[in-house]
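A.B. asks: below is the sequence, then the predicted model.
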Amino acid sequence: MSIRAYVLLRVEAGKLNSVISAVSQLPEVKEAYPITGDYDAIVSIEVENVADIREAVATKIHKIDGVKETSTHIAFK
């Protein structure tokens, strides 16, 4: 059984397109879109366990140039 999580991103000005492009290349990422509101983008990830969420966000998404902040939300099916 996989776990779906949604990661909201705050992105540096002028880097939204490159961040969306980079995050979309990660194998865990199913969808990534720019959004309106307090955050700049939303990313849907699907992984096997909670530790994999931490791995994807902390060691992959946070290392993408332009990502300033994230907020992660696990979805219940």
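C.D. replies: Thanks, I have it.
A.B. asks: could you use CA atoms for every contact and neighbour count after this?
C.D. replies: Will do.
A.B. asks: can you list contacts of stretch 31-41?
C.D. replies: Stretch 31-41 is contacted by residues 8, 9, 10, 11, 16, 20, 23, 24, 42, 43, 44, 45 when judged by C-alpha atoms under 8 Å, 6 or more residues apart in numbering.
A.B. asks: putting a second one here so we can go through both:
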Amino acid sequence: MVTAFVFIQARKDLIPSTGEALAEMEGVAEVYSVTGPWDLIAVLRLKDLEALDEVVTQGIHALPGVERTETHLAFRTYPRRLLDQGFGLGTSP
């Protein structure tokens, strides 16, 4: 399995509709609206690199409003308890 994070710059007036369209795409597990130089981050979970290529180049890039992307691949997943300590709200170790 391949996990990738796709950082997306979108036309400002199309951010909501672009986010909704991303969320409906096969292979897209989550979509976040974020601060900073990127507008959206899509978390992709796919079977292989060929599927990643198809989703990014033929799917995401084809969406109206998408101006630029940057894709990052995940190497390793850490135990949930460690993630909860770093990102959990109101949770204790």
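C.D. replies: Thanks, I have it. All values derive from a computational prediction rather than experimental measurement.
A.B. asks: what TM-score do we get after superposing?
C.D. replies: The TM-score (TM-score structural alignment, normalised by the length of the first structure) is 0.95; 76 aligned residues with a C-alpha RMSD of 0.6 Å.
A.B. asks: the contacts of stretch 31-41 of the first structure in strands, which ones?
C.D. replies: 8, 9, 10, 11, 42, 43, 44, 45 (DSSP state E).
A.B. asks: closest to residue 55 of the first structure out of the residues you listed?
C.D. replies: Nearest to residue 55 of the first structure among these, counting by C-alpha to C-alpha, is residue 45 at 11.5 Å.
A.B. asks: residue contacts, the nearest residue to that closest one once chain neighbours are set aside?
C.D. replies: Nearest residue to residue 45 of the first structure, sequence neighbours excluded (C-alpha to C-alpha, 6 or more residues apart in numbering): residue 29, at 4.4 Å. Applying C-alpha under 8 Å, 6+ apart, one finds that residue 29 of the first structure lies in contact with 23, 43, 44, 45, 46.
A.B. asks: hang on, residue 51 of the first structure in a helix?
C.D. replies: Yes - under DSSP: H, G, I helix; E, B strand; the rest coil, residue 51 of the first structure sits within a helix.
A.B. asks: corresponding residues in the first structure for stretch 28-42 of the second structure?
C.D. replies: Under TM-score structural alignment, stretch 28-42 of the second structure corresponds to residues 29-43 of the first structure.
A.B. asks: which parts of the matching stretch are buried?
C.D. replies: Residues of stretch 29-43 of the first structure classed as buried by neighbour count (16 or more other C-alpha atoms under 10 Å): 29, 32, 39, 40, 41, 42, 43.
A.B. asks: reformat the contacts of stretch 31-41 of the first structure as a markdown table; add distance to residue 69 of the first structure.
C.D. replies: Output for the contacts of stretch 31-41 of the first structure, formatted as a markdown table (distance: C-alpha to C-alpha, whole Å):
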| residue | distance to residue 69 of the first structure |
| --- | --- |
| 8 | 8 |
| 9 | 6 |
| 10 | 5 |
| 11 | 7 |
| 16 | 13 |
| 20 | 14 |
| 23 | 14 |
| 24 | 17 |
| 42 | 12 |
| 43 | 13 |
| 44 | 16 |
| 45 | 16 |
